[in-house]
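Novice: below are the sequence and a predicted model; questions follow.
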Amino acid sequence: MDYATSDHSPPFRRPLSSTADNGLKIVITGGFGVGKTTMVRSVSEIRPLNTEETMTQAGEAVDDLAGVQAKTSTTVAFDFGRISLDRRNVLYLFGAPGQQRFWFLWDRLFSGTLGAVVLVDTRRLDDSWYAIDRLEHHGTPFVVARNDFGGPRHTEEQVRDALSLADGIPLIECDARSRQSSKDVLITLVRHLHTLSAASPRARETTAP
């Protein structure tokens, strides 16, 4: 899913404030061609760094192109974008590569991550399993966002059942081309992280009378 954003592009020349001293890392992950690069591009306030390369015939033997036959480029390392939350807090976005041959990079990308977004294409739900498995292995909180590819509609219960999602994990709809929709996904993640933090034993001990 590599196409122009549907909203007006954000300003790409905004400098990083000299007072920013708290960088928060978020990873956007999921299967091949689910829209990770598109989401980083749509929501970043700077011109995103990407490592996209043109797909060649050599990759056809190792990459599963089912459902994404029209895709002509692919991320081979990661995408990087940035959002300034306020004068002291900056959100760093890392888009993980989707092909199985690059999954070895994921564990390093997940290191130090505050939370993650798992983008899914409901036409290819099985492609999301590995991302969810690795995030759970690392104990990294995450939300799941169903990117709109115009495919068959599934109920929330059907998607949760297919992905074995716990009730407490947010599952939302999104359009990765839309800046506002992508922002809503990140807001959902931040709220989820806040909820988990407030419910942690340490937080309860701190607030106890």
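Specialist: Noted; the coordinates are in hand.
Novice: can we go C-alpha only for contacts and neighbour counts from here?
Specialist: Will do.
Novice: would you mind finding the longest strand in this protein?
Specialist: Looking across the chain with DSSP state E, the single longest strand is strand 22-30.
Novice: could you measure Gly98 against Ser128, distance?
Specialist: According to CA to CA, to the nearest Å, Gly98 and Ser128 sit 10 Å apart.
Novice: who has more neighbours out of those two?
Specialist: Between Gly98 and Ser128, counted using other CA atoms under 10 Å, the more crowded position is Gly98 (27 against 22).
Novice: any idea how far the more buried one lies from Ala166?
Specialist: Gly98 sits 23 Å away from Ala166, going by CA to CA.
Novice: this is the comparison structure:
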Amino acid sequence: MDYNGSDLSLGPRPEDLLPASTEKSVKVVIVGGFGVGKTTMVGSVSEIRPLTTEETMTRDSVGVDSLHGVERKTETTVAMDFGRITLNQQLVLYLFGTPGQQRFWFLWNGVIEGALGAVVLVDTRRLEDSFQAMDRLEAGNVPFVVAVNNFPDAPLHSVAALRSALDLGEDVPLVNCDARMLESSRDVLLTLMRHLYTNATRGTQAPSEVTR
């Protein structure tokens, strides 16, 4: 079959190719409960079209996945999300988003393995959904920051109340974000990078705080 003149493109798109000067890559994971905005954050900040594994929710999920606070959600991640950010000509950051439902947590080990750090995305309507994610990261000695995704109808809490409810130490950065916005998601990742640098150099930089 002759494909000359066809619009069919084979192989990766030019914008998806890594710079020839790339020397190193690092891995960051975005974790959290069901419907907290992990796929949205990866998509908002990735420089390439993100790879997602979202599937339409069916009746089989009724009574299995709690839709409290996300009643309008119609799709869900069943494996992982993937995106990329080129930090400079030599360094590339790979983003991996994990599925939120408990029935898919068996996939987390492979996604979290080898991660330099993590973002725990939190919805204040369902704070308890973030506990398992933080426990898994702590068990794996993966440093993390906590980002409160600002949903319009989510209750507001003070920094002290959030830290107490999440049982966060003062050394864990806590920030606000809007996962839909590039600048906000980028700032969360910059907070994580600063946290990792502080840990690596054992500095005394004060953790970021939620501002109201």
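Specialist: Perfect, thanks for sending it. A quick note: this is a predicted structure, and the numbers were derived from the prediction, not measured.
Novice: picking up where we left off before, onto which residues of structure 2 does the longest strand of structure 1 map?
Specialist: The aligned range for strand 22-30 of structure 1 in structure 2 is 24-32, by TM-score structural alignment.
Novice: hmm, who's touching the matching stretch?
Specialist: Outside of stretch 24-32 of structure 2, the residues within contact range by CA atoms under 8 Å, 6 or more residues apart in numbering are 38, 42, 90-100, 111-112, 114-122, 129-130, 133.
Novice: can you say which of those are buried?
Specialist: Among those, those classed as buried by neighbour count (16 or more other CA atoms under 10 Å) are 38, 42, 92-100, 111-112, 115-122, 129-130, 133.
Novice: residue boundaries of the strands in structure 2?
Specialist: 24-32, 54-56, 75-77, 81-86, 91-97, 117-122, 144-149, 174-177.
Novice: looking at the ones you listed, which is closest to Val159 of structure 2?
Specialist: strand 174-177 (8.1 Å; CA to CA).
Novice: and that closest one, which stretch of structure 1?
Specialist: Counting by TM-score structural alignment, strand 174-177 of structure 2 lines up with residues 171-174 of structure 1.
Novice: end-to-end on stretch 145-154 of structure 1?
Specialist: One end of stretch 145-154 of structure 1 sits 13 Å from the other (CA to CA).
Novice: just give me the residue closest to the centre of structure 2.
Specialist: Centroid-nearest residue in structure 2: Ile30, 2.2 Å away (criterion: CA atoms, centre = their mean).
Novice: Phe149 of structure 1 maps to what in structure 2?
Specialist: Checking TM-score structural alignment: Phe149 of structure 1 goes with Phe151.
Novice: what about that match, how many neighbours?
Specialist: Phe151 of structure 2, neighbours per other CA under 10 Å, totals 17.
Novice: for Thr39 of structure 2, same thing?
Specialist: Residues lying near Thr39 of structure 2 (other CA under 10 Å) number 28.
Novice: return the set of buried residues in stretch 75-93 of structure 2.
Specialist: 76-86, 92-93.
Novice: in structure 1, what residues pair with that stretch?
Specialist: On structure 1, the counterpart of stretch 75-93 of structure 2 by TM-score structural alignment is residues 73-91.
Novice: centre of the chain to that stretch, how far?
Specialist: Relative to the chain's own centre, stretch 73-91 of structure 1 is displaced by 11 Å; criterion: CA atoms, centre = their mean, to the nearest Å.
Novice: ok, and what's touching it?
Specialist: So stretch 73-91 of structure 1 is contacted by 16-17, 19-26, 33, 37, 40-41, 43-55, 92-98, 102, 105 (CA under 8 Å, 6+ apart).
Novice: re the thing from before, how close does the match of strand 22-30 of structure 1 sit to structure 1?
Specialist: Mean deviation of stretch 24-32 of structure 2 relative to structure 1 after superposition (mean CA distance after the TM-score superposition for structure 1): 0.3 Å.
Novice: buried residues, that stretch. List them.
Specialist: Lys27, Val28, Val29, Ile30, Val31, Gly32.
Novice: ok, average deviation of the helix ranked longest in structure 1 from structure 2?
Specialist: Scanning structure 1 for the helix with the most residues, using DSSP state H, yields helix 179-199. Following superposition, helix 179-199 of structure 1 is found to deviate from structure 2 by 0.2 Å on average (mean CA distance after the TM-score superposition for structure 1).
Novice: other SSEs contacting that helix?
Specialist: Packing partners of helix 179-199 of structure 1 (3 or more CA pairs under 8 Å, 6 or more residues apart in numbering; DSSP states H and E): helix 36-43, strand 115-120, strand 142-147, strand 171-174.
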